[in-house]
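Chemist: Could you work out the structure for the sequence below:
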Amino acid sequence: MIKVRTGDLDLLIILIVIGFLFLFPKLAPQYLIVLSTSLFVYCVIAKSWAVFSGPTGYVSLAPAVFFGIGVYISALFSFKLSLPILVSLAGIISFILALPMGLLTLRLKGIYFTIFTFSLIEFFRHFILWSESTFFKTRGRIVAIVDYRMVYYTMLVIFALLLIFSFLLRKSRYQLALKAIGENEDAAAHCGVDLTLTKVIIFALSSIFIGASGAVMAMRWTYIDPYIAFNPNYSFIPVLMALIGGTQNFYGPVLGAVILGLLEEKLITAIPHYSLAALGVILIFTVMYLPNGLMPFLSNILNKFMQKLSGKIQNDLRLNKKLKV
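Modeler: Here you go, the predicted structure:
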C-alpha cells in the first residue's frame, strides 16, 4: 500500500489549485474575476494573520496598517513604477516598518497587545492625514488604474507565494518555536527559543504579503485617502474569517475567507446597514459551537466517512473471500 505524506499532499493540492486559478480568467466573466480578486485579498490577509497569530495566540489587529501602507505606496508611485516593482516595494516597506513595530508591541501580551496594535491603525491614519494636509495641501490621491486581469494575476502570484511560504514555514523549526511560544513562553525560553527574534521576524515576514496586496488592491480604486486606506475592517473581517475557518489548520483561514467573502457580498447587497452585525452573529455562533473553526469540523466528518467506507470495503472483501471458499 502506497502512503502519501501530508506535506506532499498539501503541496500537490496547492499546485492544482493555483493551476486552476491561473486558467480561471479565460473561462469566467468579468464580474467573477473581480469578485475572485477581492477574495484573494481576504485570503492573503487572513492567512498572513494566521501564520503568526494562529500558533502564538497573539491577536494582532495590525493588518489594516500594512494594508494601508501598501495602498499609499501604490498611490505615491503607481504612475512612476511598473506593477511588479511597485508591489515588491510595498512588501519591502511593510517588512521594514513591521520590524520596529514588532519590537515595540510584542513585548506586550493578551488584550494589551491587541489594543496597542489597533491603536497603530488610528496613529497611521491620522499621521498621514496630517502630513497630506500640511505638506501637500490635499487629503487624498489619485491611483493609476490597471486592467482587472492584471490585478487578478498579480494577486494570484501573491497568494501563491504566501501558500508556499506558509508551507515551508510549517516544515521549519520556526513553526515549532511559534507553537512553543503559544503554549508557554517561559518554557519555550528555557528550551532555547529566542522569543523576541522569532516573534518579530515571523510578524514582519507575514506583513510583506499584506502590504503587497494593499498595493495591488489600490489600483482597483480611482481615489484613496487615509480613511479608505487604513480602514479597520481590513483588520477585523480577515481575523473573523481566519477564526471561523480555523487558525490551526493550513487551509482554515482560506476556507473562512472564501465563505465569509461570498457571504459578505450577499449581505452587503441584501442588508447593507446590518451586514457587519450579521457577521458578528456568525462569529458568536462559531465560537460557541465550533471553537476550533470549520476546517477541523469538516476534517473530522471526512475522516469518519473515510473510516466507515474503508471498513465497509474490508467487510465486502472478506465476504467475497468466504463466498469463493
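Chemist: From now on I want contacts and neighbour counts done on CA atoms only, so please keep to that.
Modeler: Will do.
Chemist: Do a quick rundown of the strands in the stretch 201-325 of the chain.
Modeler: Shown for the stretch 201-325 of the chain, the strands assigned by DSSP state E, counting those that start in this stretch span residues 223-224.
Chemist: Any idea how many residues pack against Ala277?
Modeler: Ala277 sits with 11 neighbouring residues when counted by other C-alpha atoms under 10 Å.
Chemist: my bad, Val51
Modeler: 26.
Chemist: residues contacting it?
Modeler: With contact set as C-alpha atoms under 8 Å, 6 or more residues apart in numbering, Val51 has these partners: Ser166, Ile202, Ser206.
Chemist: By neighbours, which of those wins?
Modeler: Ser206 (27 neighbours).
Chemist: and the closest residue to that residue other than its chain neighbours, how many neighbours?
Modeler: Nearest non-adjacent residue to Ser206, counting by C-alpha to C-alpha, 6 or more residues apart in numbering: Ser48, 5.1 Å away. The number of residues packed near Ser48 is 30, by other C-alpha under 10 Å.
Chemist: got it, and Gly102?
Modeler: 19.
Chemist: do you know how far it is from Phe305?
Modeler: Remark: distance between Gly102 and Phe305 (C-alpha to C-alpha, to the nearest Å) = 44 Å.
Chemist: And Val41, by the same measure?
Modeler: With C-alpha to C-alpha as the criterion, Val41 and Phe305 are 33 Å apart.
Chemist: Between those two, point out the one with more neighbours.
Modeler: Val41 (28 against 12).
Chemist: Verify the contact between the more buried one and Ala212 for me.
Modeler: No - between Val41 and Ala212 there is no contact, the gap being 9.8 Å when judged by C-alpha atoms under 8 Å.
Chemist: residues contacting the residue nearest to Ser206?
Modeler: Leu162, Ser206, Ser207, Phe209, Ile210.
Chemist: Any buried residues in the helix or strand hosting Val17, and which?
Modeler: Under the criterion of DSSP states H and E, Val17 resides in helix 6-23. Of the residues in helix 6-23, Ile14, Ile18 count as buried by neighbour count, 16 or more other C-alpha atoms under 10 Å.
Chemist: same deal with stretch 186-197?
Modeler: Buried residues in stretch 186-197, counted by 16+ other C-alpha under 10 Å: Ala188, Val193, Leu195.
Chemist: With stretch 295-305 instead?
Modeler: Met295, Pro296.
Chemist: Now do it: distance to the chain's middle.
Modeler: The chain centre lies 23 Å from the centre of stretch 295-305; the measure is C-alpha atoms, centre = their mean, to the nearest Å.
Chemist: How far away from the center of its chain is stretch 196-205?
Modeler: Going by C-alpha atoms, centre = their mean, where stretch 196-205 is centred and where its chain is centred differ by 17 Å.
Chemist: Please give the structure of this sequence too, so both can be compared:
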Amino acid sequence: MKALVSILLVVAVAVLAAVPWFGSDVLVQFGINALLLAVLAQGWNIIGGYTGYASFGNSVFYGLGSYGVAIAMVQWELPFAVGMIFGVVLAVAFAFLLGLPVLRLKGHYFAIATLALAQVMIAIVSNIGIAGQNIGLVLPPLNNDPLFYELSLILLVAATATVFWLTRIRFGFGLIAIRENEEGAAVMGVNTTLYKVLAFALSGVFSALAGGIHAYWITFLDPASAFDISLNVKMIIMAVFGGPGTVLGPVLGAFVLSGVSEVLSSEVTSAAGLFFGLVVVVAVIFMPRGLADLMRRFRTSGWRYFAENLRAHRI
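Modeler: Predicted structure coming up:
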C-alpha cells in the first residue's frame, strides 16, 4: 500500500511539473497561486496542525519574505536568490524574537496576539524608507511564468517532504506531544519552549520563501498586500479543510479550495465569496477533521461517516 501511494505521488508531481508545457497561460497562472497557497497551508500545518498553536502571524513571515526579495533586488541590486535568503533570515529572526514571548500564550490569547502582528508590521514597514514606505517597491519584471510555476512546485515538494520528515523524528513527536498535552510533554522531558519556537521558525521559512516567489512574480509590493491578514485566514481554512496534522491534507485542501474559488469567481462573480464560505461551513460540519480523515475512514464507514460527525458534534 505504501509503495502504491509513493508511486501515485511521484506520478502526481510529474503531471504537475508538465503543466507549463501542455497547459494554457491561464492554467499556469492559476497553478502558481494554488501551489503557493498550498505551501502556505503546509507551513501553517507545522505550527497549527502538529504543534496545536493556531497562528495568525504567518502572513508576517510571508510579508518579510516578500520584502526581503524586493529590498535586495530593488535597493541593493542583488540577485533573486540572495533576496530569498535575506527574506528567510528576516523571517527566522522575527520568529525567534517574537516567538519566545508570544508562544508562552495559549489558545485564543495566542491567536489574538499573532493576529495583531500583521497590523504592527504594516505600520512599521510603512515608515521605513528602504522598504518604499506606503508607496511600496516595483521589482524588475521577469515574464517567465513557467519558471515561477516550477519554483513554486519545488517549494511545495520541499515543504511536504519536511512535514513527512517531522512525522519520523523525535522533534516531530515532541510537537505532537505538545499539541496533545503540553504540560505532560514538559514532564516527559520535552523542551516545549524551544520546540515551539523552532516550529514557528520552520513554519516561517516556507511562508517567507512563498512570499519571495510571489513578490518577484507580480513585481509590485506594498505593506497592505504583503502583510494581508486575509491570506493567513486562507491558509488556515485550507489546512483545516484538508486535514491539519496530516502530511498531504493541507496540500489537498489548498488545491480543492483554490479550484472551487476559481470556478465560483468566474461563474458567479459577486456571489463567489458567499458560496465559497458556504462550502467551507458545510465541510467543517460534515468532515471536521478534513479531507484526509474523510478519505481514510470513508472506505470503512461509508456514508455513516457524515452522520457520525453530526452526532459527535451535537449538530
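Chemist: Tell me which residues touch Glu182 of the second structure, please.
Modeler: Neighbour list for Glu182 of the second structure: Thr192 [criterion: C-alpha under 8 Å, 6+ apart].
Chemist: Name the nearest residue to the counterpart of Gly245 of the second structure in the first structure, ignoring sequence neighbours.
Modeler: For Gly245 of the second structure, the aligned position in the first structure is occupied by Gln248, per TM-score structural alignment. Of all residues not flanking Gln248 of the first structure in the chain, Gly54 sits nearest, at 5.9 Å (C-alpha to C-alpha, 6+ apart).
Chemist: likewise Leu40 of the second structure?
Modeler: Here the residue nearest Leu40 of the second structure, using C-alpha to C-alpha, 6+ apart, is Ser207, at 5.4 Å.
Chemist: Need the counterpart of that neighbour in the first structure.
Modeler: Correspondence of Ser207 of the second structure to the first structure, assessed by TM-score structural alignment: Ile210.
Chemist: Tell me how many other residues surround that match.
Modeler: For Ile210 of the first structure, using other C-alpha under 10 Å, the count is 33.
Chemist: Now for it: which residues touch it?
Modeler: Listed by C-alpha under 8 Å, 6+ apart, the contact set of Ile210 of the first structure reads Val44, Ile45, Ser48, Pro63, Phe66, Phe67, Gly70, Gly91.
Chemist: In which helix or strand does whatever residue of the first structure lines up with Leu97 of the second structure reside?
Modeler: When the first structure is aligned by TM-score structural alignment, Leu97 of the second structure is paired with Pro100. Taking DSSP H and E as the definition, Pro100 of the first structure sits inside helix 83-105.
Chemist: Would you mark the buried spots in the following helix or strand past that helix?
Modeler: Note on helix 83-105 of the first structure: by DSSP H and E, the next helix or strand toward the C-terminus is helix 110-135. Buried residues in helix 110-135 of the first structure, defined by neighbour count with 16+ other C-alpha under 10 Å: 113-118, 120-122, 124-125, 128-130, 132.
Chemist: same question, stretch 167-181 of the second structure
Modeler: Those buried within stretch 167-181 of the second structure under the rule 16+ other C-alpha under 10 Å are Thr167, Phe171, Gly172, Phe173, Gly174, Leu175, Ile176, Ala177, Ile178, Arg179.
Chemist: which residues in the first structure does stretch 173-181 of the second structure align to?
Modeler: The aligned range for stretch 173-181 of the second structure is 176-184, by TM-score structural alignment.
Chemist: what's in contact with that stretch?
Modeler: Stretch 176-184 of the first structure is contacted from outside by Phe52, Pro55, Thr56, Gly57, Tyr58, Ala187, Ala188, Val193, Leu195, Thr198, Lys199, using C-alpha under 8 Å, 6+ apart.
Chemist: switch the cut-off to 10 Å
Modeler: Outside stretch 176-184 of the first structure, the residues that touch it by C-alpha atoms under 10 Å, 6 or more residues apart in numbering are 51-58, 169-170, 174-175, 185-189, 191-195, 198-199, 202.
Chemist: Show me what Ser88 of the first structure aligns to in the second structure.
Modeler: Per TM-score structural alignment, Ser88 of the first structure is aligned with Ile85.
Chemist: show me what contacts its match?
Modeler: Gly65, Gly68, Val69, Ala72, Ala91, Val205, Ala208, Leu209, Gly212.
Chemist: shouldn't Val89 of the second structure be in contact with Gly65?
Modeler: Yes - using C-alpha atoms under 10 Å, Val89 of the second structure and Gly65 qualify as a contacting pair, with a distance of 8.6 Å.
Chemist: Of those two, give the one with the bigger neighbour count.
Modeler: Neighbour count, other C-alpha under 10 Å: between Val89 of the second structure and Gly65, Gly65 has more, with 33 against 19.
Chemist: how about the more buried one, what's its match in the first structure?
Modeler: In the first structure, Gly65 of the second structure lands on Gly70 (TM-score structural alignment).
Chemist: wait, Ile18 of the first structure sits on Val157?
Modeler: Yes - judged on C-alpha under 10 Å, Ile18 of the first structure makes contact with Val157 at a distance of 8.9 Å.
Chemist: joint contacts of the two?
Modeler: With C-alpha under 10 Å, 6+ apart as the test, Ile18 of the first structure and Val157 both reach Leu163.
Chemist: Going along the chain, name the helices of the stretch 201-315 of the second structure.
Modeler: 223-226, 229-242, 249-267, 272-286, 290-301, 304-312 (DSSP state H, counting those that start in this stretch).
Chemist: Pick the most buried one from the ones you listed.
Modeler: helix 229-242 (a mean of 24; mean count of other C-alpha atoms under 10 Å).
Chemist: now the angle from that helix to helix 107-125?
Modeler: Angle, helix 229-242 of the second structure to helix 107-125, by axes from the mean of the first three to the mean of the last three C-alpha atoms, to 10 degrees: 140 degrees.
Chemist: these two touch, right, Ile282 of the first structure and Gly256?
Modeler: No - if you go by C-alpha under 10 Å, Ile282 of the first structure and Gly256 don't touch, sitting 11.5 Å apart.
Chemist: picking up where we left off before, compare the contacts of Ile85 of the second structure and tell me which is most surrounded.
Modeler: Ala208 (35 neighbours).
Chemist: Okay, that residue and Ile71 of the second structure: tell me how far apart.
Modeler: 14 Å.
Chemist: Find residues that contact each of these two.
Modeler: Joint contacts of Ala208 of the second structure and Ile71 (C-alpha under 10 Å, 6+ apart) are Phe86, Gly87.
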